[in-house]
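S.K.: pasting the structure only:
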């Protein structure tokens, strides 16, 4: 059986997918090969229903056999080869083998495939009217502030320019904004843009994007309208180091405060401690220098007689001898002859 070649969803220079067979039953397998992908890109290979290579997968991955999907990594040249088990998708055929990137810039390609024994129903006709298409590359604008460094929710604005390629105006379009972390599925949120885009006109769309508090790491912001993904933007969110610093300081301050409180309690209950305000100033011993104090000096002061010594009654002048000291007192009852030994 001749191998089937994928019809890329965009221009001819986009990635391509080839199948080893165009039909297989449940329980079988099909070999999927690809080329033109981003080197080292991580890809997801799925069998999806109610899809064609020209229209892509309008229902998203909800119409695919996700449990039997396989992941593969492209080589240095952007090529890959993967064996895919055949399983029935949750919706009817026509079916495709859908290959898309998991991380990084958005890229996808489809190849027609028939699941033997699975029901086939005609696709619903596309409703006529307005249709939005991305005209320029989208971007995330904004920056993180001081509160984000302490764990506040990171916020950005998704800015893009879309054009109405349909035949009728598009009024107040509702977009699906999704945020995904790593390889996890995006979480979608509806946001309505107020305004009218006439056929053949373009408009600049600005939509707010907010993550959860404390979020950090590699995120991907996706924008979907009318069942098709318009753009995807990577977002590298820095770690809130302020929270780490806060907990580190808390682990240092709290033990120090508890230690100070404990030491104050120990000082209060320690026995034999006398309050400083209750201490009495002990009297100094008279006639002793001011640095002599204490119980020994006090006891010595009481033991000494309080009568002045004879030397204290004499003059302390150095040029007088004890005999010629005018301040010396003579003993009573002695004559001048007795006083002078030489007479």
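M.R.: Here it is on my side, so go on. All values reported here derive from a predicted model rather than from experimental measurement.
S.K.: could you use CA atoms for every contact and neighbour count after this?
M.R.: Fine.
S.K.: quick one: contacts for residue 16?
M.R.: For residue 16, the contact set (CA atoms under 8 Å, 6 or more residues apart in numbering) comprises 5, 6, 7, 8, 34, 35, 36, 37, 109, 110.
S.K.: same deal with residue 61?
M.R.: Listed by CA under 8 Å, 6+ apart, the contact partners of residue 61 are residue 48.
S.K.: doesn't it lie inside a strand?
M.R.: No: judged by DSSP: H, G, I helix; E, B strand; the rest coil, residue 61 forms no part of a strand; its state is helix.
S.K.: can you give me the helices in the stretch 51-200 of the chain?
M.R.: Using DSSP state H, counting those that start in this stretch, the helices of the stretch 51-200 of the chain run over 146-149.
S.K.: ok, back up a step: mind putting the contacts of residue 16 into JSON lines with distance to residue 47 and secondary structure?
M.R.: Below are the contacts of residue 16 laid out as JSON lines (distance: CA to CA, whole Å; DSSP: H, G, I helix; E, B strand; the rest coil):
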{"residue": "5", "distance to residue 47": "15", "secondary structure": "strand"}
{"residue": "6", "distance to residue 47": "13", "secondary structure": "coil"}
{"residue": "7", "distance to residue 47": "15", "secondary structure": "coil"}
{"residue": "8", "distance to residue 47": "16", "secondary structure": "coil"}
{"residue": "34", "distance to residue 47": "15", "secondary structure": "strand"}
{"residue": "35", "distance to residue 47": "19", "secondary structure": "strand"}
{"residue": "36", "distance to residue 47": "20", "secondary structure": "coil"}
{"residue": "37", "distance to residue 47": "19", "secondary structure": "coil"}
{"residue": "109", "distance to residue 47": "12", "secondary structure": "strand"}
{"residue": "110", "distance to residue 47": "10", "secondary structure": "strand"}
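S.K.: also this one, for the comparison:
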């Protein structure tokens, strides 16, 4: 029996010696998170601006996009207290862990500073790890004068789109919250942060202060205006938080501004057709027109006279050959009846003479008798 006890003790000692180096690696990657909650840890707790630290996380949802930011004032002011330009993005693995190296920069607010990891997609989740930025000023945290402990009992988006939104005007809604005070102090003029996010992008937070007081154990109706950029469309998410607590997230499906599409259709279809029509009218006015009843050209007039004289000469010759004789009355000369106008002969356009110089027709003599 004593032999078995000694063998067991030796095995326990060997295991302790084997696990000793892993436990002595320091608090850099100590597991301080409770089971099921996201957590982040840093490779070192202090670094100067320009250096870099390695951030490790676990307990996050698999395949989730996160943002890593260095923030001042323990990030109580939201992203306004963070160095957003030097932030980094990382996606968690299948086991909910990640590892990312980020640069250390001085945040816009004084320390105490933290490295904050926040989800970009899906349900909101965040975790902080303390970081001392060497050379950055340190000031006490601002005092929370609002007091109370607010929670949202009901939330909805009020409002509807109008004709101007159909043509691309900014969409506007009201985030209506029914807030209850679960604390023992009054919440006077509480400050909320309202953010809108589109797709995988992080929300842009805007601070809004509600004027009023929520007594302990009471509830109040609070309205916070929300506005999107001009021409926004697609699926948005509106979130509101008080302090570090996200109170609510409401989906917002924004339709396509079909009026803008109709406008561009008119520009590219109707306007070119109108320009083409105006051009045709201008061409029709500039084009020379053939005047009706205009005097014939001198050449055409002389040709017509020559043909008429030739036809009359032939008619007179035919009347003389038939023996017709018209005795003129004394003191009066009878003019021959005008011959019917015969169709003009075809003009072959001989080059060596004109209609005025056509050869004369010999006079026909009557039958001898």
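M.R.: Received, thanks. Predicted, not measured: the structure shown is a model, and the values here were computed from it.
S.K.: next, the TM-score between them, please.
M.R.: TM-score of the superposed chains, computed with TM-score structural alignment, normalised by the length of structure 1, equals 0.64; 273 aligned residues with a CA RMSD of 3.8 Å.
S.K.: turn the contacts of residue 16 of structure 1 into a markdown table, columns for neighbour count and distance to residue 217 of structure 1.
M.R.: Output for these, formatted as a markdown table (neighbours: other CA atoms under 10 Å; distance: CA to CA, whole Å):
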| residue | neighbour count | distance to residue 217 of structure 1 |
| --- | --- | --- |
| 5 | 18 | 38 |
| 6 | 22 | 35 |
| 7 | 21 | 35 |
| 8 | 21 | 32 |
| 34 | 20 | 30 |
| 35 | 18 | 30 |
| 36 | 15 | 29 |
| 37 | 26 | 25 |
| 109 | 27 | 28 |
| 110 | 31 | 31 |
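S.K.: from those residues, which is closest to residue 152 of structure 1?
M.R.: Nearest to residue 152 of structure 1, judged by CA to CA, of the contacts of residue 16 of structure 1 is residue 37 at 37.6 Å.
S.K.: could you find the counterpart of the closest one in structure 2?
M.R.: Structural alignment (TM-score structural alignment) places residue 37 of structure 1 against residue 60 in structure 2.
S.K.: so how far is stretch 173-184 of structure 1 from its chain's centroid?
M.R.: Relative to its parent chain, stretch 173-184 of structure 1 has a centroid offset of 20 Å by CA atoms, centre = their mean, to the nearest Å.
S.K.: just the buried residues of it, please?
M.R.: 175, 176, 177, 178, 179, 180, 181 (16 or more other CA atoms under 10 Å).
S.K.: now, which of those lie within strands?
M.R.: Mapping those onto strands (DSSP state E) picks out 175, 176, 177, 178, 179, 180, 181.
S.K.: could I get those as TSV with distance to residue 338 of structure 1?
M.R.: Output for these, formatted as TSV (distance: CA to CA, whole Å):
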residue	distance to residue 338 of structure 1
175	138
176	136
177	133
178	132
179	128
180	128
181	125
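S.K.: could I get the full set of strands for the stretch 101-250 of structure 2?
M.R.: Here the stretch 101-250 of structure 2 has its strands, by DSSP state E, counting those that start in this stretch, at 113-119, 126-134, 150-158, 172-181, 187-188, 191-198, 204-209, 213-214, 219-227, 234-242, 245-254.
S.K.: check these for me and report the most buried one.
M.R.: strand 113-119 (a mean of 24; mean count of other CA atoms under 10 Å).
S.K.: in structure 1, what range does that one match?
M.R.: With TM-score structural alignment applied, strand 113-119 of structure 2 matches the range 95-101 in structure 1.
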